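Q: Here is a sequence together with a model predicted from it:
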Amino acid sequence: MSAEADAQHQAQLFIQEVWGLQGTAYLIVALRYYSKITTVGVHNFAWDDALMFLAVLVYTAESVMAYLVVAYWKGLANNAMTDEQRASLDPASEEYYLRVSGSKTHVVGLLLYTTLLWLLKACWLVYYARLTNGVNNDKLRRKIQWGIIIMSVTYIACLLVAFLKCIPFDHQWQINPSPGNHCMPAISTIQTIFVMVMNTLTDFYLMAIPLPVVWESHLPLKKKLALLVMFSGGVLEMVFGILRCVSILTKGDIDPAQSGYWSVRESFVSVVTTNLPVVYPLFKGLIDKGRSASRSKATNTTDSRGYRLNSVQGRGTTSKKDPFSVPNETTWGSKEQIVVDTGANSSGEEGSLDLPKQQARALYGDTKTTAAVTVTGSPDGSGRSRHSMSGNKIVVTTEYTVRDSTVGPSTSHRRNDF
């Protein structure tokens, strides 16, 4: 395969990647809005939802710029040329036109890339501010306030570097004479490194807001680990940002389109990780429904006393609500099944909680409640079961109903709903 055919093949692969990532990002954002609509309604949309819509528009424009660089300008820009090649290139030639157009597209693409990343950082800050609204934590609020200042200053600094690194500005698409590395937008060292450093430092700061709160929370270990992973998405963004920087600085003169390649990839990762906290409860709800259905099926075939527990405070938990718990969940979020045996001949594997029937009514209500209680009687000496208030026992299962066992003419128990 010739070099030109290989380049065309690589270009086609990248074009497919660009639109594949674009479609996936659209799907993730659509799921975000679907989750918000089904949980809080359109009227309760927040500023981070508006910022995300703006970010999607910028991301689309960035992808279009990357597509133009590869599909129309053949990856060419005002770099990767010797002085002799610059001097001999005819300004009326197609290559000259492609190089100038490619350089201009790189300038626009880099501005869109930077704007997108900082829009997504703003989404994180607004999201944190919304989660901590009403939480009595001055230190946390100060972190968010400082975050707003830091993100604004670093974004302005990145724009200043983009506009002031090459003066006059139109030298960024100059062909002859060579404008210098700082005026080559596809491989500009100062801009590439500066944006990467600012992006990495701000991502570290954003992660420093929720992670200490989650780590010190009283959430169950499994949920705590899930939140730590979810709020650590900045690590993945930093990895892609560093890969982008290294790729541009090492391969930029060989393949100027490297800037477009890695900018689109990093932007995609940033969009996904920023939407993850809002989309996560949607997937978790689907998983929980599947588990609930399978448990209910298993319970119906083995034990008629098994029900679903959604929100009962478990042993060892506290009443403090953690500000960074997953949205759309209950305070405790218990999804596990607790079954307590009520039979007189318990094997000891399951325990029971003694409680008078009137107290059961007072705690859990007369019909459907958030805890399931089953009241049974104990058999008398004649082999017939009889109702005894002092012998009543509460059985807690995953889904809670209040039931009373009455004494029948035989030793078998019969249950009636209150």
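A: Sure thing, it's come through. Numbering: from 1, shown residues only.
Q: all contacts plus neighbour counts: C-alpha atoms, from now on.
A: Will do.
Q: these two touch, right, S247 and Q258?
A: Yes. With contact defined as CA atoms under 8 Å, S247 reaches Q258; the gap is 6.6 Å.
Q: Regarding S311, what is its secondary structure?
A: On the three-state scheme (DSSP: H, G, I helix; E, B strand; the rest coil), S311 is labelled coil.
Q: Count the neighbours of it for me.
A: Close neighbours of S311, defined as other CA atoms under 10 Å, add up to 19.
Q: Verify the stated contact: it with E329.
A: No. Contact criterion CA under 8 Å: S311 and E329 do not qualify, at 9.2 Å.
Q: Show me what the helix or strand containing R291 is packed against.
A: Element membership for R291, per DSSP states H and E: helix 258-302. Secondary-structure packing of helix 258-302 (3 or more CA pairs under 8 Å, 6 or more residues apart in numbering; DSSP states H and E): helix 3-39, helix 47-71, helix 94-131, helix 221-230, helix 233-251.
Q: Below is structure B, check it against A:
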Amino acid sequence: MAAQETTTFDNTFARDLATESWALYGVGAFIFVLRIYTKLRYSGIRNIDADDIVAIIALGLYTGLIVCMNVIASGGGSNLYEPGADADFTPEDIKERIFGSKIVVVSEQCMLCTIYSLKACVLLFYRRLTKGLTKQKMVKYVAIAVAIGWVCTEIAFFTACRPFYGYWAVPPPNPQCTTLEHYAIVQACFNIPTDLAMLSISIPLVYRLQVPMKQKLLVGALFSMGIFVVVAALLTKIYNLSDVYSTSYMLWYIREASVATYVANLPAIWPLVRHVFPCLRSVSSIKYSGQVKYGDVYGGHSGMMRGTGKQKTGNATVIDAMELDEQALTRYNRGDNGSDKGQDLGVLVHTTVEVTKEREQV
């Protein structure tokens, strides 16, 4: 991570960072607004889901990251500089760098928590998408891995520099207080594998889509955008670790966080996109052959298993449809919202189950 050889950031770098960061942020904020609009229009404020709430938190953290990066770039630098460059620092230079270093600590937390809150947002969406499918177990396992990754990365951050105030000391007590090289390695070891694990959930679902190839490619592009997050994360670490004193890490932090924001929010505006472009409404279903819990499909009070008192599983054909409820949408558009206003029109699960029930021997 980064500073220039001079005592302050180059004005050109600060200007370029501001232009790129606010442009990328504008796109991310716009997609987020569309997400919330879609939810309120088709489901109502009473049906805000957990992933929507997490998305709001992620946007706040993402905003904090962009602000911090611009404050650092437009200020007097931080305690990240080439060894020996502090020989000519004035007391005012040191004061500015101490302040900048404290902002760096905040920016690192904003970056880490932005990425992991967006992972949580996507996993909560996948949980709804796979409801009733045995594939949901994979979502739970990945969620546990993500939680462990976040905790371990936080531990790495808070233990990489001792004493902790070394993060803003000028000069720093040791290189890890300024380059965060070891922390960056730990972050990559948990961040990238969990991104790949999340892709392993979405890609099989898209593969089972039973629609024309053109439409499958469209939905596949929507759900496979996590690949770009992986690429951005890899490039961030490559540029970071190849030169730990380079300012380029700041640009790559912004790019990685921006791409992750797009990927986490775009699937949630699918109902709105299909409403605006009717040609997309024929994208119908995902056929999944596997096992499904009866309780998940029919509800906890279903009479399907009456008399047994046991939860069983059996072979099932599950049609997991990402489609608008056209009747509910029609009623919405003509003002007759009724109870359908509360439906989540983003992801509807239609399930067909073939049940073979063994008679109990008397």
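A: In hand now; what should we look at? Quick caveat, the model's predicted, so the values are computed rather than measured.
Q: Do you know the score for how well these two fit?
A: In this superposition the chains share a TM-score of 0.73, using TM-score structural alignment, normalised by the length of structure 2; 292 aligned residues with a CA RMSD of 2.9 Å.
Q: In TSV: the helices and strands packed on helix 258-302 of structure 1, plus mean neighbour count and distance to L201 of structure 1.
A: Listed next are these as TSV, based on neighbours: other CA atoms under 10 Å; distance: least, CA to CA, whole Å:
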stretch	mean neighbour count	distance to L201 of structure 1
helix 3-39	15	25
helix 47-71	20	21
helix 94-131	21	12
helix 221-230	15	19
helix 233-251	19	9
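Q: Export those helices as TSV, with columns for distance to K320 of structure 1.
A: Shown next, in TSV, are those (distance: least, CA to CA, whole Å):
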stretch	distance to K320 of structure 1
helix 3-39	23
helix 47-71	26
helix 94-131	15
helix 221-230	15
helix 233-251	26
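Q: so which of these comes closest to V373 of structure 1?
A: Ranking these by proximity to V373 of structure 1 (CA to CA) places helix 221-230 first, at 26.7 Å.
Q: what sits up against that closest one?
A: For helix 221-230 of structure 1, the surrounding residues in contact (CA atoms under 8 Å, 6 or more residues apart in numbering) are L211, V214, W215, S217, T273, L276, P277, F324, S325, V326.
Q: Now the buried members of the residues you listed.
A: Neighbour counting over the contacts of helix 221-230 of structure 1 (16 or more other CA atoms under 10 Å) leaves L211, V214, S217, T273, L276, P277, F324, S325, V326 as the buried ones.
Q: The residue nearest the centre of structure 2 and C152 of structure 2, how far apart?
A: Closest to where the C-alpha atoms of structure 2 average out (CA atoms, centre = their mean) is L118, at 2.4 Å. Here L118 of structure 2 is placed at a distance of 17 Å from C152 of structure 2 (CA to CA, to the nearest Å).
Q: likewise C189 of structure 2?
A: 10 Å.
Q: next one: A143 of structure 2
A: Applying CA to CA to A143 of structure 2 and C152 of structure 2 gives a distance of 14 Å.
Q: Same drill for these two, tell me which one is more crowded.
A: Using other CA under 10 Å, the more surrounded residue of A143 of structure 2 and C152 is A143, with 21 against 14.
Q: Quick check: the aligned residue for the more buried one in structure 1?
A: Matched to structure 1 by TM-score structural alignment, A143 of structure 2 sits across from I148.
Q: Now that match. Nearest residue, chain neighbours left out?
A: L125 (7.1 Å; CA to CA, 6 or more residues apart in numbering).
Q: That neighbour corresponds to which position in structure 2?
A: That one, L125 of structure 1, aligns with L123 by TM-score structural alignment.
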